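# Pasting a predicted model and its sequence here:
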Amino acid sequence: MNFGISSPRFLRRIGVWKIALFSGVFFAMIALSADTVALEIKNPITSPTLQDLIVKLSEGLLKIVFILAPVFIIISGFRFLIASSTGNQAGLTMAKKLFMWTLAGTAIIVGASVIATVIVNFAKGL
């Protein structure tokens, strides 16, 4: 037996007219209160143009990279020391991978920032 909200027995007991009345009053209250509420969403992006936004994003990303890259290089150095002192070949391989991926990621981000700056300067010259 179905005794859920969609069952005919439930609808007869509550009455379809009560549900319709409640829904109408509820949505009317929302519609009437919408006129009194002034909603203003301020733009959090302070850059007036897309070019300025790209420059600010690339500068912010470079700041993060120049903080994190030395940290990961130091971590990979410690892993090299620990793995070489214990003779752990898997640890050496992991330290090499960490060092190489740190250098690759740093190079990609710095290169992307340079490319973004070149594109923005080219677009300003048009």
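Everything's here; your move. As the structure is a prediction and not an experimental result, all values here were calculated from the model.

# From here on, just use CA atoms for contacts and neighbour counts.
OK.

# tally of neighbours for A69?
By other C-alpha atoms under 10 Å, 16 other residues sit near A69.

# no wait, L11
The burial count for L11: 15, using other C-alpha under 10 Å.

# Next up, a structure to set beside the first:
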Amino acid sequence: MQQRGLLGLDLQYLFFNLFLLKGILALGVTATLVVDGFDLSIGSVATSALMLSAYVMVVLEMSAFSAIVACLFMGAAVGFINGLLIVKARVPDLLATLGMMFLLIGLQRIPTEGRSISTGMKLPDGFNR
């Protein structure tokens, strides 16, 4: 018999679904705040990873594991570029991450032409996926 109420599986699933991603993002923001910085690009990195994973799985028809690896590499590349701008080029952290935020928003629109990626979508080559 399934337990209901606060200890039920439905509520536990909802809790992890709602708060786990936000908690992971909050850890990254906390790490930047500890070193007296602030990262404005974190939301754009998350949405770019979402778009990249959908693109890899739907358009390129690759596995979910490939999408996860691509997202990890993309996040590492963005962090590396932000780090180079802040540490080596001495660009203020707010300015560097704000610029990266706008860059990522613009880069998301290139492969999708501003549309959503979904199964059954009409691709530029005329095929449905």
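Received, thanks. Here the structure is a predicted model, which is why all the values come from computation and not from measurement.

# where does the TM-score land?
Scored by TM-score structural alignment, normalised by the length of the first structure, the superposition of the two chains gives a TM-score of 0.26; 62 aligned residues with a C-alpha RMSD of 4.7 Å.

# And the helix or strand containing G99 of the second structure, what's buried?
For G99 of the second structure, the host element (DSSP states H and E) is helix 93-112. The neighbour-count criterion (16 or more other C-alpha atoms under 10 Å) identifies D93, A96, T97, L98, M100, M101, L104, I105, Q108 as the buried residues of helix 93-112 of the second structure.

# list the contacts for T47 of the second structure?
If you count contacts by C-alpha atoms under 8 Å, 6 or more residues apart in numbering, T47 of the second structure has none.

# How much space separates it from G23 of the second structure?
Taking C-alpha to C-alpha, to the nearest Å as the measure, T47 of the second structure falls 16 Å from G23 of the second structure.

# about what we covered before: any chance of the buried residues of helix 93-112 of the second structure in a markdown table, plus distance to I42 of the second structure?
As requested, the buried residues of helix 93-112 of the second structure are exported to a markdown table (distance: C-alpha to C-alpha, whole Å):
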| residue | distance to I42 of the second structure |
| --- | --- |
| D93 | 13 |
| A96 | 12 |
| T97 | 8 |
| L98 | 10 |
| M100 | 9 |
| M101 | 8 |
| L104 | 10 |
| I105 | 12 |
| Q108 | 14 |
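
# for those residues, which one is nearest G43 of the second structure?
M101 (7.8 Å; C-alpha to C-alpha).

# need the next SSE after the top helix by length along the second structure, C-terminal direction.
What stands out as the longest helix in the second structure, according to DSSP state H, is helix 9-34. Remark: after helix 9-34 of the second structure, the chain's next helix or strand is helix 42-54, criterion DSSP H and E.

# where along the first structure do the strands fall?
Ranges of strands within the first structure: none, based on DSSP state E.

# List the residues that contact V45 of the second structure.
Per C-alpha under 8 Å, 6+ apart, neighbours of V45 of the second structure: G75, V78, M101, L104.

# hmm, 6 Å instead?
With contact set as C-alpha atoms under 6 Å, 6 or more residues apart in numbering, V45 of the second structure has no partners.

# Tell me how many other residues crowd L33 of the second structure.
For L33 of the second structure, using other C-alpha under 10 Å, the count is 12.

# and the nearest residue to I73 of the first structure once chain neighbours are set aside, how many neighbours?
Among residues not flanking I73 of the first structure along the chain, F99 sits closest, at 6.0 Å (C-alpha to C-alpha, 6 or more residues apart in numbering). Using other C-alpha under 10 Å, F99 of the first structure is surrounded by 21 other residues.
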